[in-house]
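J.: Pasting the sequence and the predicted model now:
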Amino acid sequence: MKTGRIIKVSGPLVVAEEMDDANIYDVVKVGNQGLIGEIIEMRGDKASIQVYEETSGLGPGDPVISSGEPLSVELGPGLLEAIFDGIQRPLDKLAEKAGSFLTKGVEVLPLSRERKWVFEPKLAVGDEVKPGYVIGTVQETSVVLHKIMVPYGIEGKIKSIKDGEFTIEEVVCQVETANGLKELTMMQKWPVRKGRPYAQKLNPISPLVTGQRIVDTFFPVAKGGAACVPGPFGSGKTVVQHQLAKWGDAEIVVYIGCGERGNEMTDVLNEFPELKDPKTGSTLMKRTVLIANTSNMPVAAREASIYTGITIAEYFRDMGYSVALMADSTSRWAEALREMSGRLEEMPGDEGYPAYLGSRLAEFYERAGKVICLGEDNREGALTAIGAVSPPGGDLSEPVTQGTLRIVKVFWGLDAQLAYKRHFPAINWLSSYSLYLEKVGRWMNENVAEDWVFLRTKAMSLLQEEASLDEIVRLVGIDALSEKDRLKLEVAKSIREDYLMQNAFHEIDTYASLAKQYKMLKLILAFGDEAEKALKAGVYLKEIIDMGDIRDRIARSKYIAEEDIDNIDKIAVDLVEAMDKLIAEGGVANA
């Protein structure tokens, strides 16, 4: 271990000299209290260190000891249901040891060394193994089977393998390698700034089904894709991410609260253990890892929290699971980058952010993907990254939003005006987009209904036409429109209010399966088609709009339970009958 000494302290940045044997990204212990830090710059024998704890009390001459290892996370049984800070210290253990407030220099191991897990071997003595091979499993929670994999860099023949209860530090397997005997435990470490390896990256084609109609139908994200949710204060970013975490068909959820307000993070910590997982019936925490790094925690740890979260997510991806990672919010992470960059006296870029902001964002989002994992069974895993962005004043032209949009393929633009009108989710259908539409559309046509893409395109064109017709109405009034155009406004209004608006707190409306979404959208568009036929047959628009009962039933179709969605087909049949009756009556009256 190399020992240096502090020559400068500037907030979370500490400069130490006599560190010529240390390397960039090495973890160091700073000062007499042993504060955790990471080297982020080397100049000669001087190391610039970002410290992940409060630095008050440090001064020139205090010792700095390098560990010679990069910042790493512990990966093994015990991750699920846990709540960590930005550098993977369990908050419950910190509270036990130091009380409710973070105390400097407190060392807590990320994973429990006392708890025993039941290890079931899947391979036998004499089997050849390579990195990623599953040597055994642990039932970590009632809903997740934790696969114990051969760490990267180990290849050989199993000499011995055990069965029974062990802690994560006890040896469960011995492998005879070309470099001698290697002992494997249930825990492995991985440096957070380095992506975990895989065999092959695949083209993401299947959607991450979220049950949110505006997302699944209009702006889907593929499993293994990347999306961003930018929006001003109060537009519903956090609720959107909660909905995606709860209802998205991912098997593992990693939620990173990066620099968010403490009360908002408290809501997450209180709600997630109480949320009932719709797929398993048990609490959502059984398949969730939470990383809480609030805005009043040391700023440097905020920068590390994103990498800690995505490394844990990659670990579960390597087991063959579909993982959804929620980062709320990447703007706070970028602010931490800006602060550290300023203290390093680097040349600032746009709005004071460092010039490398774009490359750091790309490094993070490019770790998402659908892959063939290392291992014997060619298992497929997917990591979907969804980042919230909090642009100051809702200005989407600021650097973090623009840098993110250059990388991700899905943009769910939250609109303050929609939020003020109580239209939730407040995703603006005119400014949002998804570049997965074509791939996911083919999957939808094959797996849901062959006219899915046709209906979606028709609905979107109606919404776009409504926007241009609205401008005419504002200028010269609705009387300037033909009855056909006024009908389009009615159908578009139905799409907006009956389809796109969704109540996250309603027992039934909070989630809509793809089958229900298809039936609902088809019903609304069928009303438009039937009404157009009636107009051509001479029925007045007012009579069509006043079809109270049938239109109410269309509006209430969102509250039909999943097991009763065939009732939507009955509404469609009744709609045709009611419209035919109107045409017959209208035809007689006009004759």
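T.: Yep, that arrived.
J.: Please make it C-alpha for all contacts and neighbour counts, starting now.
T.: OK.
J.: Stretch 443-455: end-to-end distance?
T.: 15 Å (CA to CA, to the nearest Å).
J.: list the buried ones in it?
T.: Under the neighbour-count criterion of 16 or more other CA atoms under 10 Å, stretch 443-455 has 443, 444, 452, 453, 455 buried.
J.: Below is structure B, check it against A:
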Amino acid sequence: MNENVIYSINGPVVTVKDTDAFSMLEMVYVGNARLIGEVISIKKEFTTIQVYETTTGLKPGEPVYPTGQPISVTLGPGILRNIFDGIERPLEEIAKESGSFIPTGSHVDPLDKNKLWDVTVVAKVGDQVQGGDVYATIPETDLIMHKCMVSPYTKGKVIEVAPSGQYKIDDVVMKIEDEEGKIIECTLTQKWPIKQSRPVAKRLPISMPLITGQRVIDTLFPIAKGGTAAIPGGFGTGKTMTQHQLAKWCDADIIVYVGCGERGNEMTQVLEEFRELIDPKSNKPLTDRTVLIANTSNMPVAAREASIYTGVTLAEYYRDMGYHVAIMADSTSRWAEALREISGRLEEMPAEEGFPAYLPSRLSQFYERAGYMNNLNGTKGSVTIIGAVSPQGADFSEPVTQNTKRFVRTFWALDKALAYARHYFAINWNQSYSEYIPDLERWFNKNVDPKFLRDRQELSSILAEETKLMEIVKLMGSDVLPDDQKLIIEVAKLVRVGYLQQNAFHPDDTYVPLEKQLKMMEVILYLYKRGKEVVNAGKPIRLIMETGIFDKVIKMKYDVPNNHLDLFDDYYKDIDEAVASID
């Protein structure tokens, strides 16, 4: 007879009275339907559990079963191409069994237990192995080789291995005898608690950029592999579209996309689009290197918290194999709202705007799991976290945005005015920043050109100067400005429209390699230099504008294909001819 029964129910928060059967952060099964829950508070009289499923129909007096384990995910082949909910239940399998809505207490295996995988066993009898060592490889998709690794904190001597061949995920392919003589059976999977980061040999200094092919990001506000970025923006400013574009084009090996509390129709659009997208690097479906975690706004609130941790745990697992993983969290504001709701039900003392006092520490726990690492098996891998933030009323002074700023080093502030003017990406160059420039300087100098960061600095200065001048223009009109300042405004417009604005639907403009970005900057700055010469010679700026050279340079992003960068040489001749024609 189970003595642990439900005492009270308050939304997703359930209490059990007078028990010492549970431990902190233990996974439990709640009620006759065996809903998944987690112990979040233990007092002398009451144990509090947050339930990751809807508690409709639950009654006091129903049993609560301990498991002795923390909330964990199953890690193994079959994660990629899959769509999970916040607690790693496969949504497509659930849909086959029970239709469009997840029934309460649904227990479907996260990974297909009947599928046969082509396994190459690389371990040999007599090998000494430890956590992180690879003992089998499996072609999980056409793009990704899955490596089965010895679970961290395990070490011993291999006493038995299966021959290479076809196996299911629960088949034992290797046996280890540990130092105490205990036999450990290794299958194709392992379990890992989602709230605990996976161990690494060493955290490495950040030194390589995550190349996205998006000019405003790569040039002005780059993010590093193993770095963190926030994309704050009001409703309709393009947070989700920015993350889609990064997921499609960034040079990460694997993408983990977490839809946390987003609208259902928006997640549907993500799922449909990702299925149709072709990976530009391999011409295979993008889903071959993508895992989606869908936790829509009508799903249980508590599961939003789990979905973020589930996503980052899957990312760390592939990082341990030596891959570069990018995780898109859309959006951390909905996750923070879930924390606020549960905190309110627990009757905790609220802090700023009703959010719990531990909001900053929870955000830091999430973003700190990013990094460029030396793995236990000697490989190098990274987890890059890009989190969208949805501040109410586009107010960047609210707690989630402000606290996120403390833990991320790249801040891409989306601007409503730019979004409504159809300026894509709507990243505001005055409010955004990247602290990774000094870390990436060596890489850019060695792999692109030392001129790249110098030109970037000059472009930033022109945009900053324009912002100051526009204050005067708004008050007194542009006629009062001298010609050298009018030139800055015209060149800044060229930078904004011809360089920062990008067309996701144009074959040559949707992704721009760094070499082309450098050539475009060089042409713009050469035009600026020649324009200054004209103004210094006492000639009105109007004359160079009338030659049409500015309009021609604005269109170079479309007119020069990515594989014909030699065409940029013609622009220098055109600029020289335009200047000469004024004489």
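T.: Thanks, I have it. These numbers come from a predicted model, not from an experiment.
J.: Now intersect the buried residues of stretch 443-455 of the first structure with the strands, please.
T.: Within those, no residue falls in strands by DSSP state E.
J.: Including distance to residue 393 of the first structure, could these go into CSV?
T.: Shown next, in CSV, are these (distance: CA to CA, whole Å):
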residue, distance to residue 393 of the first structure
443, 38
444, 37
452, 37
453, 36
455, 36
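J.: Near the aligned residue in the second structure for residue 321 of the first structure, how many other residues are there?
T.: Applying TM-score structural alignment, one finds that residue 321 of the first structure aligns to residue 323 in the second structure. Counted with other CA atoms under 10 Å, the neighbours of residue 323 of the second structure add up to 21.
J.: Then residue 143 of the second structure?
T.: Neighbour tally, residue 143 of the second structure, other CA under 10 Å: 17.
J.: Need the counterpart of residue 98 of the first structure in the second structure.
T.: Aligning on TM-score structural alignment places residue 98 of the first structure opposite residue 98 in the second structure.
J.: mind checking how far that match is from residue 307 of the second structure?
T.: For residue 98 of the second structure relative to residue 307 of the second structure (CA to CA), the value is 22 Å.
J.: Those two: which is more packed in?
T.: Legend: neighbour count by other CA under 10 Å for residue 98 of the second structure and residue 307, higher for residue 307 (26 against 12).
J.: Identify the residue nearest the more buried one in space, chain neighbours excluded?
T.: Distance criterion CA to CA, 6 or more residues apart in numbering; nearest residue to residue 307 of the second structure, sequence neighbours excluded, is residue 86 at 3.7 Å.
J.: Now do the same for that neighbour: helix, strand or coil?
T.: Under DSSP: H, G, I helix; E, B strand; the rest coil, the three-state class of residue 86 of the second structure is coil.
J.: Contact partners for it?
T.: 293, 294, 295, 303, 304, 305, 306, 307, 308, 310 (CA atoms under 8 Å, 6 or more residues apart in numbering).
J.: Is the fifth one in a helix, a strand, or coil?
T.: Counting by three-state DSSP, the backbone at residue 304 of the second structure sits in helix.
J.: What is the neighbour count of residue 380 of the second structure?
T.: The burial count for residue 380 of the second structure: 21, using other CA under 10 Å.
J.: I'd guessed it sits against residue 372; true?
T.: Yes - at 7.4 Å, residue 380 of the second structure and residue 372 qualify as touching, with contact defined as CA atoms under 8 Å.
J.: what about the longest helix in the second structure?
T.: What stands out as the longest helix in the second structure, according to DSSP state H, is helix 451-476.
J.: Which residue in the first structure aligns with residue 257 of the second structure?
T.: Checking TM-score structural alignment: residue 257 of the second structure goes with residue 255.
J.: what sits against that match?
T.: Going by CA under 8 Å, 6+ apart, residue 255 of the first structure touches 245, 288, 289, 290, 291, 309, 325, 326, 327, 328.
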